[in-house]
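Colleague: Below are the sequence and a predicted model; questions follow.
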Amino acid sequence: MTALTEHGGAAALAEPPNANRMSLAELQQHLNLVQNIKDQLMKQDVHYGHIAGSQKPTLFKPGAEMLALAFRIADGYDIEDLSSHGHVRYRVICTGTHLATHEVLGVGMGEASSEEEFFAWRDASAREFDAAPEEDRRERQAWGDGGADVFVLQVRTNPADVANSILKVASKRAKTAMVLNVTASSDCFTQDLEDMPLARRSGQRRDAPEDKAPQKPAASAGRTQPGFCDQATFDRKKAGWRKAVESGKPPQDLITMIQTKEQLSDEQKREIQAWAPTGATTNEAA
């Protein structure tokens, strides 16, 4: 707050000697502490991570909790239920207060919904997939082990089954935003993982190139031979594999991809080859 004083016959704005603000030295000390916590105490992929496409590290929940502990910030939550029929949605405001003085330091807001891709779909077995209505199922192309592209069978999630998870995510987003605001650490970190584009946190490896098609893994010398795929496992996975062939993937390419992880019997290979559309070449060696 400022006071109006008279000096030399002219009005001037003067600040009281104990203005409630940080000096440059205190501000520098604060920023140094945030950086030291990151460099000396936090662990990559535990407290923060590097996500493709982001210039700054992404702050994870454990990292936000460490900063809150260091600066003695207590968190309180106001939850607004915005759910409607067949749809779960929460908006959360997290208020940070000082543990000793109970002074309000700042707030952060977070929201989560069952309509988000992360919550709307879940992986399904072939039996669940076949039993689901057409509008409640899909095949999602994703990155498999070694960079191979695979098709994942998915069905829509019942919103009630994930309501608690949705509330937790909204609360976590709110707390992360509050900690970043209160500690002024946005120059070191960006928002939590859930606020990154879906392709960077689901269906791709973190190091997968975003602008390139999935590549087959290169054979490595001395690689341990994968074990054989038992018939029960084959029967469970074959619906998704067959969809890939019917969508145009050559059977031999599919066999090669599968055998990077598990060996197929001759009978299983022949069954996959038989999925090829009539008249299509199988590329099988004579």
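Modeller: Structure's in. What do you need?

Colleague: Only C-alpha atoms from now on, for both contacts and neighbour counts.
Modeller: Will do.

Colleague: thought V245 was touching I255?
Modeller: No: applying Cα atoms under 8 Å, one finds V245 not in contact with I255, separated by 10.4 Å.

Colleague: For the stretch 51-200 of the chain, just list every one of the strands.
Modeller: Counting by DSSP state E, counting those that start in this stretch, residue ranges of the strands within the stretch 51-200 of the chain are 58-59, 73-81, 89-98, 104-113, 121-123, 137-143, 149-156.

Colleague: Buried residues, the fourth one. List them.
Modeller: Using 16 or more other Cα atoms under 10 Å as the test for burial, strand 104-113 gives L105, G106, V107, G108, M109, G110, E111, A112, S113.

Colleague: With distance to V155 as extra columns, can I get those residues in a markdown table?
Modeller: Formatted as a markdown table, the entries for these read as follows, by distance: Cα to Cα, whole Å:
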| residue | distance to V155 |
| --- | --- |
| L105 | 43 |
| G106 | 40 |
| V107 | 37 |
| G108 | 33 |
| M109 | 30 |
| G110 | 27 |
| E111 | 24 |
| A112 | 20 |
| S113 | 17 |
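
Colleague: Among those, which one lies nearest to D266?
Modeller: Checking the buried residues of strand 104-113 against D266 with Cα to Cα, the nearest one is S113 at 46.9 Å.

Colleague: what's near enough to touch that closest one?
Modeller: Taking Cα atoms under 8 Å, 6 or more residues apart in numbering as the definition of contact, the neighbours of S113 are H87, V88, R89, Y90, F119, I166.

Colleague: most neighbours per residue, which of the strands of the stretch 51-200 of the chain?
Modeller: Comparing those on average neighbours per residue, with mean count of other Cα atoms under 10 Å, the densest one is strand 58-59 at a mean of 26.

Colleague: helices or strands up against that strand?
Modeller: Of the remaining helices and strands, those touching strand 58-59 by 3 or more Cα pairs under 8 Å, 6 or more residues apart in numbering; DSSP states H and E are strand 48-49.

Colleague: which residues are in contact with the strand it packs on?
Modeller: The set of residues that contact strand 48-49 without belonging to it, under Cα under 8 Å, 6+ apart, is M42, P57, T58, L59, F60, G63.

Colleague: make it 7 Å
Modeller: Applying Cα atoms under 7 Å, 6 or more residues apart in numbering, the set of residues contacting strand 48-49 from outside is P57, T58, L59, F60, G63.

Colleague: all helices for this protein, in order.
Modeller: When assigned using DSSP state H, the helices of the chain occupy the ranges 24-36, 61-70, 117-120, 126-131, 163-183, 231-246, 251-258, 266-273.

Colleague: quick one: buried residues of the third one?
Modeller: Applying a neighbour-count criterion of 16+ other Cα under 10 Å, the buried positions in helix 117-120 are F119, A120.

Colleague: contacts for that helix?
Modeller: Counting by Cα under 7 Å, 6+ apart, helix 117-120 makes contact with S114, R156, T157, all of which sit outside it.

Colleague: What is the burial count for the last one?
Modeller: Spelled out, it's T157. Here the neighbour count serves as a burial measure; for T157 (other Cα atoms under 10 Å) it reads 18.

Colleague: next up, a second structure to put side by side with the first:
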Amino acid sequence: MSNVNEVQVQEVNALSLIESTNLQSIQGSIQKIKQFQTLVQSQFTQNHDFGVIPGTGKPTLLKPGAEKLIMLLGLTSEFEILDSTRDFDTGFFQYQVACRLKKNGEVMTEGFGSCNTRERKYIKQDPYTMDNTVLKMAKKRAMVDAALLVGSLSDVFTQDIEDMDLAGNQASAYQRTYTDRDGTISQAQAKRLYAIAKGDAELCKSVMSKYGYSHSDEIKKTDYEKICQEVEASVTQG
């Protein structure tokens, strides 16, 4: 019986909240949000402020875009490490970070991000060189999360798609930073392959498997053009 009463009280409270709300004011706020979203979309630069992966529903907000958004709104960012592990015996490092966005000293919103050396993109690397890297990644994720919240942009941008490969798995750190020190293709090249396939991830995976690859971040540069040509031929024949 007590549970029923609690539900009834919640329903009454919710109804009271709606009845006491100025609907005209809400309509004006929604209109302003839409105008702000349109402004952001028109002023942000692709491949700098946001990135687009063919076949995905929404572009992903990148760190420069999050920083620009925070500046546009006249906010300052403040970070706090909520939890961390720095195990030099096992080589495991992890950080959980909060990013608080403030205006005139008042917290407007906060976002959260985490990262650790056991994520797939770091697992093959020397963990003792990744301590600062995973901290920075946790801070970046927290900042992007906070920026999306404060700008009401979650229906315009998504988060962390830049960390994904064609199969929806985490890309290597080298891909993310567009380097090729491990001899594999960059994230930009992986995107090109996906575009050649007209967004057909299954086709990409099928062709990659012929060369012994299960993920795009494994593709060697020496095999890249052959894979692209075979994918293109399949698209043309199909």
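Modeller: Structure's in. What do you need? Bear in mind the structure is a predicted one, so any value in this text is a computation, not a measurement.

Colleague: Pick the most deeply packed of the helices of the first structure.
Modeller: Comparing the helices of the first structure by mean neighbour count (mean count of other Cα under 10 Å), helix 163-183 ranks first with a mean of 22.

Colleague: Following superposition onto the second structure, what is the mean distance for that helix?
Modeller: Once the two are superposed, helix 163-183 of the first structure sits an average of 0.5 Å from its aligned residues in the second structure (mean Cα distance after the TM-score superposition for the first structure).

Colleague: helices and strands around that helix, which ones?
Modeller: Counting contacts by 3 or more Cα pairs under 7 Å, 6 or more residues apart in numbering; DSSP states H and E, helix 163-183 of the first structure is packed against helix 61-70, strand 89-98, strand 104-113.

Colleague: Which stretch of the second structure lines up against it?
Modeller: Aligned by TM-score structural alignment, helix 163-183 of the first structure corresponds to residues 131-151 of the second structure.

Colleague: Can you tell me which residue sits nearest the middle of the first structure?
Modeller: For the first structure, the residue whose C-alpha lies nearest the mean C-alpha position (Cα atoms, centre = their mean) is R201; its distance is 3.7 Å.

Colleague: contacting residues around T56 of the second structure?
Modeller: Contacts for T56 of the second structure (Cα under 7 Å, 6+ apart) come out as none.

Colleague: So the residue mapped onto it from the first structure versus A120 of the first structure, what's the distance?
Modeller: Alignment note: T56 of the second structure maps to S54 in the first structure; criterion TM-score structural alignment. Computed with Cα to Cα, to the nearest Å, the distance linking S54 of the first structure and A120 of the first structure is 25 Å.

Colleague: One more: R200 of the first structure?
Modeller: Counting by Cα to Cα, the gap from R200 of the first structure to A120 of the first structure is 17 Å.

Colleague: and if you look at E103 of the first structure?
Modeller: 39 Å.

Colleague: ditto for A10 of the first structure
Modeller: With distances defined as Cα to Cα, the gap from A10 of the first structure to A120 of the first structure amounts to 66 Å.

Colleague: Kindly report the same for V152 of the first structure.
Modeller: According to Cα to Cα, V152 of the first structure stands 15 Å off from A120 of the first structure.

Colleague: quick revisit: what would the strands of the stretch 51-200 of the first structure look like in CSV with distance to P209 of the first structure?
Modeller: Conversion of these to CSV gives the following (distance: least, Cα to Cα, whole Å):
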stretch, distance to P209 of the first structure
strand 58-59, 18
strand 73-81, 38
strand 89-98, 32
strand 104-113, 27
strand 121-123, 24
strand 137-143, 11
strand 149-156, 13
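
Colleague: Between the ones you listed, which one is closest to H47 of the first structure.
Modeller: strand 58-59 (6.5 Å).

Colleague: average distance between that closest one and the second structure?
Modeller: Following the fit onto the second structure, the mean deviation recorded for strand 58-59 of the first structure is 0.5 Å by mean Cα distance after the TM-score superposition for the first structure.

Colleague: which residues does the spatially closest residue to K56 of the first structure that is not a sequence neighbour contact?
Modeller: Leaving aside its chain neighbours, K56 of the first structure sits nearest to F189 (5.6 Å; criterion: Cα to Cα, 6 or more residues apart in numbering). Shown here is F189 of the first structure, whose contacts under the criterion Cα under 7 Å, 6+ apart are K56, P57, T58, L59.

Colleague: Surely the last one is in contact with T190?
Modeller: Yes: distance between L59 of the first structure and T190: 6.2 Å, which falls inside the contact criterion (Cα atoms under 7 Å).

Colleague: on that earlier part again, compare the strands of the stretch 51-200 of the first structure and give me the one nearest R206 of the first structure.
Modeller: When the strands of the stretch 51-200 of the first structure are compared for distance to R206 of the first structure using Cα to Cα, the nearest one is strand 137-143, at 10.3 Å.

Colleague: residues in the second structure aligned with that closest one?
Modeller: Under the criterion TM-score structural alignment, strand 137-143 of the first structure matches nothing in the second structure.

Colleague: Run the angle between that strand and helix 231-246 for me.
Modeller: With axes from the mean of the first three to the mean of the last three Cα atoms, to 10 degrees as the basis, strand 137-143 of the first structure and helix 231-246 are set at 90 degrees to each other.

Colleague: Could you list every helix and strand in contact with strand 137-143 of the first structure?
Modeller: Under the contact criterion of 3+ Cα pairs under 7 Å, 6+ apart, strand 137-143 of the first structure touches strand 149-156.

Colleague: what angle do the strand it packs on and helix 251-258 make?
Modeller: Going by the same axes, to 10 degrees, strand 149-156 of the first structure makes 80 degrees with helix 251-258.

Colleague: Quick one: map T38 of the second structure onto the first structure.
Modeller: Pairing criterion TM-score structural alignment: the partner of T38 of the second structure within the first structure is identified as Q35.

Colleague: so how far is K175 of the first structure from its match?
Modeller: 20 Å.

Colleague: Over to V155 of the first structure?
Modeller: Summarising the geometry, the distance separating V155 of the first structure from K175 of the first structure, computed by Cα to Cα, is 31 Å.

Colleague: Next, count neighbours for D155 of the second structure.
Modeller: For D155 of the second structure, the count of nearby residues is 9 (other Cα under 10 Å).

Colleague: any idea how far it is from I53 of the second structure?
Modeller: Distance from D155 of the second structure to I53 of the second structure, by Cα to Cα: 16 Å.
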